[in-house]
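1. prediction below, plus the sequence it came from.
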Amino acid sequence: MPLNVPSFEELLGSARDSAVHLEMRDAYAVENESSPFAAWRAGERLNPDDRASWWRPWLTLIQETVARGVVVRRARIVSEPVSEYIKYEHSGTFTNVAAGELVRWLPRRQASDLALPGNDFWLIDNRVIRWNHFTGSGESGGPEISEDPDAAKLCSTAFEAVWSRAIPHDQYEIR
């Protein structure tokens, strides 16, 4: 029986040392991004000088987590040429970086020989996993929480392998 899934506030609030996030899809269709993605497609871009307009309350949570000394890292494995959705993600990632997240990008061709879990995940302190399940069309299929030590080790090893090959956000050029 799966454990209850804590909110991101609870999950990141429990982090002592690290929170890592691996994203492996080329498109997501999650409800909370539909309007911002549509606006981006219509030509709107985030204003670097208008922090209040950025993705809140998420970025506030990241800032608070990092301020407590937790290292927050995100790695994205992407196909090239990138999808329109990845262009959208890339254009707004400067906000994640400004909030204190470290973000890297790995072209999918460079991940072919890596053992990766079957789903995106968050790994907190190398022991608590929040699996992010998605439908075939990219909608949320619901999260799941796990404290299985073997799965946590797989996630940690996979993330570190991706991270070591990935390109820092400020150096990754969209192709």
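-> On my side now, so go ahead.

2. rest of the way, CA atoms for contacts and neighbours
-> Noted.

3. so what's T135 up against?
-> Neighbouring residues of T135 by CA atoms under 8 Å, 6 or more residues apart in numbering: G141.

4. structure two is appended below for comparative analysis:
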Amino acid sequence: MPLNAQQLNTATFAELLAATERTAVHLEMRDLYSVGDEADDYAAFLSTGVPNLDPTRSFWPQWTPLVQEAVGRGVVMRRARIVSEPVTDYIRYEHAITPLNLQAGEQVRWLPRRHASDIPLPGNDFWLLDDRLVQFNHFTGTGDWADNGKERTTDPTVAALCATAFEKVWERAVPHDKYTL
């Protein structure tokens, strides 16, 4: 996935994932996200307690094919979530819709925050592609995308920090089907 500096900054995430050859890992560390493309489904979940598991709604029609294509090429996609317990309403929602991540081909695990205290973690959620390209995701305090919400780097030291952090979280985390709220 050799990218020049301009490509690194202008490529969409879909283009980066399409160029990924082996691994795509995602670490989420917030207890609340408030991004617009899931607002309606989250509000409905809050009022009914029932998740919308229709893969043709919300952001899923854009996400699912990206995952399926990558996994179909042999890319292993893993997502780990560090969460506070008791969990927030948002984490209950996220847990309830995770079967759609699994159906697309992702592996998902959950780590209670109290078990992450001794893991050196970067300050932001991130994607790490092929152990060399990091995309940090920046959010506001309320969980929406911050202005300039993505930051990318191929700095080997940063990639190594993210790889080590993710692997430590992954080995301690509970697989989705075994994590109960």
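-> All right, it came through fine. All of these numbers come straight from a predicted model, not from anything done at the bench.

5. quick check: TM-score for this pair?
-> TM-score of the superposed chains, computed with TM-score structural alignment, normalised by the length of structure 1, equals 0.93; 172 aligned residues with a CA RMSD of 1.6 Å.

6. report the spatially nearest residue to the aligned partner of P36 of structure 1 in structure 2, omitting neighbours in sequence.
-> Aligned by TM-score structural alignment, P36 of structure 1 pairs with D41 of structure 2. Nearest residue to D41 of structure 2 in three dimensions, chain neighbours excluded: N52, at 6.5 Å (CA to CA, 6 or more residues apart in numbering).

7. to which residue of structure 1 is that neighbour aligned?
-> In structure 1, the residue paired with N52 of structure 2 is L46, using TM-score structural alignment.

8. so A80 of structure 2 sits in a helix?
-> No. Counting by DSSP: H, G, I helix; E, B strand; the rest coil, A80 of structure 2 is not part of a helix but strand.

9. which residues does it contact?
-> For A80 of structure 2, the contact set (CA under 8 Å, 6+ apart) comprises 25-28, 108-111, 166, 169-170, 173.

10. ok so, going back, now the match of N52 of structure 2, what's its secondary structure?
-> Per three-state DSSP, the local secondary structure of L46 of structure 1 is coil.

11. okay, stretch 107-116 of structure 1 sits on what stretch of structure 2?
-> Mapped onto structure 2 using TM-score structural alignment, stretch 107-116 of structure 1 spans residues 112-121.

12. and for stretch 78-92 of structure 1?
-> Mapped onto structure 2 using TM-score structural alignment, stretch 78-92 of structure 1 spans residues 83-97.

13. so what would you say the end-to-end distance of that stretch is?
-> 16 Å (CA to CA, to the nearest Å).

14. quick check: buried residues in it?
-> Using 16 or more other CA atoms under 10 Å as the test for burial, stretch 83-97 of structure 2 gives 83-84, 90-97.

15. so which of the contacts of A80 of structure 2 sit within strands?
-> Judged by DSSP state E, the contacts of A80 of structure 2 include 25-28, 108-111 as members of strands.

16. could you export the residues you listed as JSON lines, including distance to D37 of structure 2 and neighbour count?
-> Shown next, in JSON lines, are those (distance: CA to CA, whole Å; neighbours: other CA atoms under 10 Å):
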{"residue": "V25", "distance to D37 of structure 2": "22", "neighbour count": "24"}
{"residue": "H26", "distance to D37 of structure 2": "19", "neighbour count": "21"}
{"residue": "L27", "distance to D37 of structure 2": "20", "neighbour count": "27"}
{"residue": "E28", "distance to D37 of structure 2": "17", "neighbour count": "18"}
{"residue": "V108", "distance to D37 of structure 2": "21", "neighbour count": "23"}
{"residue": "R109", "distance to D37 of structure 2": "23", "neighbour count": "23"}
{"residue": "W110", "distance to D37 of structure 2": "23", "neighbour count": "23"}
{"residue": "L111", "distance to D37 of structure 2": "25", "neighbour count": "23"}
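
17. quick one: map H138 of structure 2 onto structure 1.
-> By TM-score structural alignment, H138 of structure 2 lines up with H133.

18. could you report the neighbour count for that match?
-> Neighbour count of H133 of structure 1, defined by other CA atoms under 10 Å: 17.
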